[in-house]
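Q: Kindly generate the corresponding structure for this input.
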Amino acid sequence: MAVRFPEEEKLYKVLSEHANYGGGPKNSANCDENGEAFQLDFLQDKPLLAQRVQEYMAWDKNPQTLKSLRKLIDCKSTDSLSKVLETRLQFGTAGLRGVMGAGFNAMNDLVIIQTTQGFLKYLQTQFKEEDLLTRGVVIGYDARHGSLRFATLAANVFAKHGTLVYLYPKICPTPWVPYAVTLFKCCAGIMVTASHNPKDDNGYKVYWENGAQIISPHDKGIQAKILENLKPWEGVWDVDADSLLGSQAILDPYGPVFDGYYGDIIGKEFGCNRLKNELSNLKIAYTPMHGVGLHYMQHAFQLAGLKPFYPVNEQAQPDPDFPTVRFPNPEEGKSALNLSIQTANREGCTLILANDPDADRLAVAEKLPSGEWKIFNGNEIGALLGWWCLENWKSKNGTDLRFVYMIASTVSSKILTRMSDIEGFMCDETLTGFKWMGNLAYDLKLVGRHLLFAFEEAIGFMVGTTVLDKDGISAGLRVAEMAVQLEKDGLTLNQQLIKIYEKYGFHTTRNGYFLCHEPQVIVSLFDGLRSMENGGYPTQLANGKYKITRVRDLTTGFDSGEKNQEATLPTSKGSQMITFYFDNGLVATLRTSGTEPKIKYYTELCGEARHRDWDALKNTLNDMVDTIIRDWIEPTKWGLLLPPTDE
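A: Okay, the predicted model is just below:
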């Protein structure tokens, strides 16, 4: 029996106003949705493009995107039509992500329908019909433009073709989709979000039945099925609010997920010390960065006994235009946290927590005794949370850590590895992305291992295994509790970070990126690195000042550090990633982003615990990174763009 939505009237209104584009005139050749003819004579020498135009105009029923494409046709904009129609968004392990607009190469209603049809067809090859009917899929969405619409279209495709759908009745954090997958034992999950991307973007993120993001070969299988099912099926455009909300195939997951999720993060993973939390006078400011996080973080604080935080009012409510920031990404640092700092100073707060718009990432800042604000980078937060998780485990389970694990991505700090060497737990490394860490965490659970913590430097943190993906809500709660305990002990987060470095060695990092919108430039840059010295990889930096001891190339599969010179981590010819290991301990990785037009660099220099001249290590790091940028990346030569800044 279907469970009625708690906010059914609100959802009904939205669906009634925006959902049903079906039932209009049927498109004929060279006619748009209104039956008006359009001329393609200017494409006589481009038959494939003309065919793509005809297909899109025949299949799409969204008046806005049809109007946009009709303008390109009327203006005979051959180049623009080719750009949006002759290639299409590729479904990968991150699902889909791109700018919203008309065409097969953008996020829009038609592409969502095509993607969902292909995904369903792939699921039918992996699961029994009964599983799809009784276990189904869960679908969530953030507050971006188009997210509810895309989620509704996807739900309609599934529901009308024999698949149970758990559709959230309101915006939710991304972690609530993988959590629901495991809670309801679903076959898969979909989250409609573009996370911290610019406001014009959206995305379609997919989880498998284990609650982790999909990895290969699922992505390839889904992409193949999408291409086999491009023409919209009968009835998929006919999204009727009454039939959708009354459908026996649409269920509301919100209540059970609310109870289960908070029960797990408050009690199961660690157990909150409510008395300490209630007695603390620590004042905290919080921003959801115009996203979904406010009420979800408020519930976490309330249930854990923490004093209410001070919200950044200008960013507290969902706003898909993100009006107060250039990019809704707290990882950007001070430029993204200016309003948070103003709120904290005004209210007398000493700690800032910030989620990105879909609440799966967490940024942290702390007011120093000097009055300045320290914005912790992802590696520093990872060191603090790793230490905190370890201390909590030992206090409850003792010091036998043989079956205890932590995980970090290969471009993140090696601080957890150094901790594991001293403390005796196991530490593993994966490729960049929580799809790898989530799946490894699942495999470890199957063999009775206890995963305490996983992180990546891009402010993504997974505390425990309640959610097999990064989770900004649970991570924010853990940082708040850690700060409360440290305050009771007379310490700040920054002071505890120093104590960690004193015990495990100073780890200093410098990461950054350049923008590049030309794929061939990226290929040429990386190929240049592969042939820099005598047709091979470089062996030194700065005219021999720094020696390279190992090179690992996860694009080609080469690793000079392995006996057979073959990399042990998974490789991908579709992306660029080279890591250089130096004789002084520096590790430098250059890679492309899977979701943004960026060339990223990650560097870390690790000192021994006895090495206390931290300024010397920082100077060495900066000298090496400056040289890597000047001599290897060569931004001027390749026309690379610096990251934009609000300052």
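Q: C-alpha from now on. contacts and neighbour counts both.
A: OK.
Q: so residue 481 sits right up against residue 278, yeah?
A: No - the pair residue 481 / residue 278 is not scored as a contact, 10.6 Å apart, by Cα atoms under 8 Å.
Q: More neighbours: which of those two?
A: residue 481 (23 against 15; other Cα atoms under 10 Å).
Q: Now do the contacts for the more buried one.
A: Residues counted as contacts of residue 481 (Cα atoms under 8 Å, 6 or more residues apart in numbering) are 272, 277.
Q: Another for comparison:
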Amino acid sequence: MDATGLKEKAEAWLRADPDAATVAELRDVLASGDLADLADRFAGDLEFGTAGLRGVLGAGPNRMNRAVVRRTTAGLARYLKATVPDVTTRGVVVGRDGRKLSAELAEDAACVFAAEGIPAHVFPSLAPTPLVAFATLHLNAAAGVMVTASHNPPEYNGYKVYWENGAQIIPPHDKGIADFISRVEPANQVELLTPTEAHARGLWRDVPDSLGDAYLDAILKLRVHGRGSDSLSIVYTAMHGVGGVWMERALERAGFSNVHLVAEQHQPDGTFPTVRFPNPEEPGAMDLSLATAERVKADLVLANDPDADRLAVMVREGSGKLRMLTGNEVGVLLGHYVLVQGPTRRSKPHLVTTIVSSTQLGDIARELGAAYDEVLTGFKWIANRAVERERQEGTQFVFGYEEALGYCVGAVTRDKDGIGAALVFADLAAWCETRGKTVLGYLEEIQRRFGLYVSAQRNFTFPGAEGAQVIARIMEGFRRSLPSRVGELPVRNVLDYKKGERLPPSNVLALELEGGGRVTARPSGTEPKIKYYFELKETLATGESVEAARARGQARLQKLIDAFIALARERGQPEVGA
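A: As a prediction, this is how the structure comes out:
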């Protein structure tokens, strides 16, 4: 688009933008003559997908702002009225985190719902994502909206949508909602009531405090051991997010009295002053937690991301050093714990993970007679599969996880829940303590029975339109020329999920290797990256230490990684980009 076309689009946006702040911002961009910035803002509409919306805050249709949220909410409201007959009775839950503009975006959403005749059940203060997911089910709402960008940097915000089953939306609802949004009038013509008017008409209903108590009661019932501990020393960080008060209350009620908070990160702060990227997986994000844990000699570190739907865990090694568990290790520990140590009355227990997570949970489930599924990446697929099998087969969902630190124990929420998972992990650690075992000792028991799985992930970033072409070229290069082996390991099977044979079509390619290994390639759905996931299985010899087996596995894994990236180079991956 030429400069004239861009400026015409910008002027049209300015005429329809109801927010003085973004109007002033866009006028400054126009005055600066920065055509590259303008082109990015008007490259298209921020896409509404199965995760709702997420993007950088700012003016323009390719940004998160009040105009986009008002039109999105109007489209969602009209789609709900067309598909959920009793939506005007049941209403929609609206929650928000502590990010910049979250309060304004949540209020706009509630006021648009009210103008559409749909009651909004609004959290009067900050709420973690799992509490909004819980409220959608608990209040029998027709849908739920959470204003959050989860663990993204501070310049981001987002709009997450739950369906009436309490799970994030999946097709065809995402496309249906997007179609209704495309037909919504300009933002300044979208009708909305004031909060006062909405209250007066009974269309703005504050979520009562009793709902939070019901949530805590529900996650406390997820514990297996259930006795707490005065001696287990726990450090917790909220990562400047909204989970702090809830995690404190949960641990206290569960009987964990030796809890130490990372004070610098405990209060909600959308600027995230101590971390650039508030994701526990990112380098440096856990530094303050580690320092606090060393100061108090903690046994266990629990970390939530800012909206408290993810969980990171650190535990002590035999040497006394703290080690961050991988997402797969936490998933295997929790899954085995609730399946084996949990209630024995369960009929048809069901576990779910994703196609890029470890295959070990599947091996455990099959050997122990549990139902098991692998689904596409994203917790929406885990939750919806759990609901589907419960309805069709009478299974009982006990656990689901994805390797990117997302876990759900039981059916309290239909989304990942970093608070509930943290509570159950503390319960697991207390159970280990009563047995005279460490958490890593318990993990070793599992590995000796089911194998030791080593895994790694490598990401390569290729920004912009040219980068998207590079990523597409790599994926299609593998499809045109499938390798018969990766390094020393023969490829025994290829799973091309783009064909949609077993799961909905997705641009993912997996190579299953002899001996139980797997390599998976997929473009990121939210960032300009291609992601590679690697896993190998090691069998411990009699009397062999876990450390020795892991070292052997890691050495083999590195050879696998090097061999696969060499294959990717042959199929169009540039030398740069990491």
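Q: residues touching the residue nearest the centre of the first structure, list them.
A: Centroid-nearest residue in the first structure, with Cα atoms, centre = their mean: residue 195, separated by 6.0 Å. If you count contacts by Cα under 8 Å, 6+ apart, residue 195 of the first structure has them with 356-358, 360.
Q: For those, which single residue is the most surrounded?
A: Neighbour max across the contacts of residue 195 of the first structure (other Cα under 10 Å) = residue 357, 32 neighbours.
Q: Aligned to that residue, what sits in the second structure?
A: Applying TM-score structural alignment, one finds that residue 357 of the first structure aligns to residue 306 in the second structure.
Q: And the nearest residue in space to that match that is not next to it in sequence, how close does it get to residue 415 of the second structure?
A: Spatial nearest neighbour of residue 306 of the second structure, excluding adjacent residues (Cα to Cα, 6 or more residues apart in numbering): residue 241 at 3.6 Å. Counting by Cα to Cα, to the nearest Å, the gap from residue 241 of the second structure to residue 415 of the second structure is 18 Å.
Q: same check, this time on residue 43 of the second structure
A: Counting by Cα to Cα - residue 43 of the second structure and residue 415 of the second structure are separated by 32 Å.
Q: swap in residue 140 of the second structure?
A: Distance from residue 140 of the second structure to residue 415 of the second structure, by Cα to Cα: 16 Å.
Q: What's the average distance for the helix or strand residue 418 of the first structure falls within when superposed on the second structure?
A: Per DSSP states H and E, residue 418 of the first structure falls inside helix 415-423. Helix 415-423 of the first structure, aligned to the second structure and superposed, deviates on average by 1.5 Å (mean Cα distance after the TM-score superposition for the first structure).
Q: ok so, going back, which one's more surrounded, residue 43 and residue 415 of the second structure?
A: Set side by side, residue 43 of the second structure and residue 415 show more neighbours around residue 415, with 31 against 14, by other Cα under 10 Å.
Q: Would you mind finding the match for the more buried one in the first structure?
A: Per TM-score structural alignment, residue 415 of the second structure is aligned with residue 469.
Q: residues contacting that match?
A: 175, 178, 212-213, 434-435, 437-438, 461-462.
Q: That one belongs to a helix?
A: No - counting by DSSP: H, G, I helix; E, B strand; the rest coil, residue 469 of the first structure is located in no helix; its state is coil.
Q: From residue 196 of the first structure, how far off is it?
A: 16 Å.
Q: do the same with residue 103 of the first structure
A: Residue 103 of the first structure is 23 Å from residue 196 of the first structure, by Cα to Cα.
Q: How many residues are close by residue 327 of the second structure?
A: 22.
Q: From residue 530 of the first structure, how far out is the corresponding residue of the first structure for it?
A: By TM-score structural alignment, residue 327 of the second structure lines up with residue 378 in the first structure. Going from residue 378 of the first structure to residue 530 of the first structure by Cα to Cα gives 29 Å.
Q: try residue 639 of the first structure
A: 20 Å.
Q: So for those two, which sits in the more crowded spot?
A: residue 530 (17 against 14).
Q: nearest residue to that one other than its sequence neighbours?
A: In space, residue 530 of the first structure is closest to residue 537, 4.6 Å off (Cα to Cα, 6+ apart).
Q: and if you look at residue 403 of the second structure?
A: In space, residue 403 of the second structure is closest to residue 327, 4.5 Å off (Cα to Cα, 6+ apart).
Q: Check whether that neighbour really touches residue 407, as I assumed.
A: No - assessed by Cα under 8 Å, residue 327 of the second structure is found out of contact with residue 407, at 9.1 Å.
Q: so residue 139 of the first structure sits in a strand?
A: Yes - counting by three-state DSSP, residue 139 of the first structure is located in a strand.
Q: aligned partner of it in the second structure?
A: By TM-score structural alignment, residue 139 of the first structure lines up with residue 94.
Q: Look up how far residue 260 of the second structure lies from its match.
A: 32 Å.
Q: Which one's more surrounded, those two?
A: When residue 94 of the second structure and residue 260 are compared on other Cα under 10 Å, the one with more neighbours turns out to be residue 94, at 28 against 18.
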